[in-house]
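In: Sequence and predicted structure, then a few things I'm wondering about:
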Amino acid sequence: MEVEQTTRTGNEPSSSTGCQNVADEFKQVKSKKNNKRKRQVDDGQMETEVHSKRPEFPPISGDKMKGDSDEMRKIPVPSHRYTPLKENWMKIFTPIVEHLQLQVRFNLKTRNVEIKTCKETQDISALTKAADFVKAFVLGFQVEDALALIRLDELFLETFEVTDVKPLKGDHLSRAIGRIAGKGGKTKFTIENVTRTRIVLADTKIHILGSFQNIKMARTAICNLILGKFCIGVCTFNSIRFILHFREKNIMGVKSLNLLSVHFDNYP
């Protein structure tokens, strides 16, 4: 029994050697604050490196942009525009096919004008121009006016309703539309000539075709008519141009198109 006890005590490690092994296994733990600071510094360096180098990509040709599949646009045609579309089809067909080099057809089943790209199409924006051209005609613009969307890049279409400006109903809505049109369309023609835009009144909807700045001027004049701020029917062509001129340049602090009590006949 004594021999067994001596052998067991000889095999067991001493307490001093165990403490040394545990001390060797301990590692120094870094504080979290230092780690956060280092991460912030590293992230800042990475951001500066990314911002300092700008990626440079070679220009892509039109063939790669359009890809293998052909694109198509469909423009729905309402029933009241079937006859004008049939009468002016050649005027619409010619610029789309010859100048933009696209394919166009009128689907009798779906009542849509379908425009499609082909191998001969070179300009990437040709499909968008053709779709805007047909859409402008469908909204009620003349073919000659809508054709400007193909020739010029800075022309846009804007549509809004009378009720978007002021919630009118019944006779009040009819009077507002009448103020915009004027007697025999004089008011509408005057705004078109002054702002160099084209306006279409379709029930309660108003469509404006022109440049961004000109559309803004025409929209301001129409909104003031809807709100009933002044009667444009008694104004002359020069008076409206005078008011719009000073409103555009913010001269005299004119904030609204009010009827000014001055003589406009001498204004150029």
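Out: Cool, the structure landed.
In: For the rest of this, base every contact and every neighbour count on C-alpha atoms.
Out: Fine.
In: Might you report the residue contacts of the nearest residue to T187 once chain neighbours are set aside?
Out: Computed as CA to CA, 6 or more residues apart in numbering, the closest residue to T187 that is not its neighbour in sequence is A181, at 5.5 Å. Residues near A181 by CA atoms under 8 Å, 6 or more residues apart in numbering: 187-188, 201.
In: for comparison:
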Amino acid sequence: MKTTDVPRYTPDWLELRESADAAARSPELIEELRPRLSGPPLVIHDLGCGTGSMGRWLAPRLSGPQLWILHDRDPDLLDRAALRMPRAATDGSRIAIATARGDLKRLTASTLDGASLVTASALLDVLTAEEVDGIAAACAAAQCPALLALSVVGRVEITPADPLDAEIAEAFNAHQRRGDLVGPDAMAVASETFARYGATVRTHASPWTLGADHAALTAEWLRGWVGAAVEHRPELAGRAEAYLRRRLAIAATGALRVVVHHRDLLALPASRTLGAAA
């Protein structure tokens, strides 16, 4: 499966999940990253930027002038992201924005010339191993760190439990691996790949914890989770429809708790000429 075949994500879905993403991402990895950032200015490439939620989360956590280069294949999402990026860092320094429309297969060391950081959110698990290798190779050649957040790991906890939970989860995970996508194996694949290029790799848990305060997100996530499972295993359709009704009814009361497990990854290049830290 090529990157260009990956389903487009709607702005509504990306907006709905932004607060949960922000709460889940690992600030601990940023502290490890800071001493390895070169600048000023910091030059940050945001891959598959969507509506720009990663930039809105990370840019205020870095000091000094920044140039964010937003990458996405969807021009509408690029426009939304550029408009909504912060224009000043936490210390008041200027943040400049540029956009780059295109396929990740075009990412090379020359694309990353002068880059301080490559970042992405909820991207790795919708790539193939070849595409992960391309990102790791480009980062290694450019001697650029990578901070890649919110990759699913194939584990979901739902309370109260239901007899169909495990079967739906298994079918969903299989759907995530369709067409050679790494899916829930993203962390293992990316960790091994970046390490093969000489990077030091750190990972940190970044789970969504959804409860009564996230009713709309929980309902939409449930619909997508069950829908993907049925797409992979159509024979589940009848039981899955009843399952979804049960789950949505409990969620509507505020009594459903869902933990969707993710991990964040930081890859630090083997060597780098250090500049001013952020």
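Out: Thanks, I have the structure now. This one's a predicted model, so the numbers in the text were calculated from it and none came from an experiment.
In: And the TM-score between them?
Out: Laid over one another, the chains give 0.26 as their TM-score (TM-score structural alignment, normalised by the length of the first structure), with 126 aligned residues with a CA RMSD of 6.5 Å.
In: on that earlier part again, helices - which of the contacts of A181 of the first structure land there?
Out: Among the contacts of A181 of the first structure, the members found in helices (DSSP state H) are 187-188.
In: ok, so of the contacts of A181 of the first structure, who is nearest Q45 of the first structure?
Out: L201 (59.2 Å; CA to CA).
In: Of all the residues in the longest strand along the second structure, which ones are buried?
Out: When the second structure is scanned for its longest strand (criterion: DSSP state E), the result is strand 146-159. By 16 or more other CA atoms under 10 Å, the buried positions in strand 146-159 of the second structure come out as 146-154, 156.
In: just to revisit the earlier point, list just the nearest of the contacts of A181 of the first structure to E158 of the first structure.
Out: L201 (12.3 Å).
In: ok, which stretches of the stretch 1-150 of the second structure are helices?
Out: Here the stretch 1-150 of the second structure has its helices, by DSSP state H, counting those that start in this stretch, at 11-24, 27-33, 53-58, 75-84, 129-142.
In: who does the second one touch, helix- and strand-wise?
Out: Taking 3 or more CA pairs under 8 Å, 6 or more residues apart in numbering; DSSP states H and E as the contact definition, the neighbouring helices and strands of helix 27-33 of the second structure are strand 200-205, strand 257-268.
In: hmm, try it at 10 Å
Out: strand 146-159, strand 200-205, strand 257-268 (3 or more CA pairs under 10 Å, 6 or more residues apart in numbering; DSSP states H and E).
In: Which helix or strand lies directly C-terminal to the first one?
Out: Using DSSP states H and E, the helix or strand that follows strand 146-159 of the second structure towards the C-terminus is helix 165-176.
In: and the angle for that following helix with strand 146-159?
Out: Helix 165-176 of the second structure and strand 146-159 are oriented at 150 degrees to each other (axes from the mean of the first three to the mean of the last three CA atoms, to 10 degrees).
In: before we move on, the earlier item: looking at the contacts of A181 of the first structure, which is nearest M90 of the first structure?
Out: Nearest to M90 of the first structure out of the contacts of A181 of the first structure is L201 (CA to CA; 25.4 Å).
In: thought that closest one was touching F189?
Out: No - using CA atoms under 10 Å, L201 of the first structure is not in contact with F189, being 11.6 Å away.
In: if we can go back for a sec, quick one: the residue nearest to T187 of the first structure from R247 of the first structure, how far?
Out: Relative to R247 of the first structure, A181 of the first structure is positioned 22 Å away (CA to CA, to the nearest Å).
In: now L127 of the first structure
Out: 37 Å.
In: Ok, V50 of the first structure next?
Out: 46 Å.
In: which one of these two has more residues nearby?
Out: Shown here are V50 of the first structure and R247; by other CA atoms under 10 Å, R247 has more neighbours (18 against 11).
In: So that one sits against M217, correct?
Out: Yes - if you go by CA under 10 Å, R247 of the first structure and M217 touch, sitting 8.8 Å apart.
In: And the strands in the first structure?
Out: Going by DSSP E, the first structure shows strands at 72-76, 103-107, 112-116, 156-161, 198-202, 205-210.
In: For S239 of the first structure, find the nearest of those.
Out: Closest among the strands of the first structure, once you apply CA to CA, is strand 198-202, at 19.9 Å.
In: what residues does the closest one touch?
Out: 136, 139-142, 145-146, 157-159, 161, 177, 180-181, 188-189, 191-192, 206-210, 214-215, 218-219 (CA atoms under 10 Å, 6 or more residues apart in numbering).
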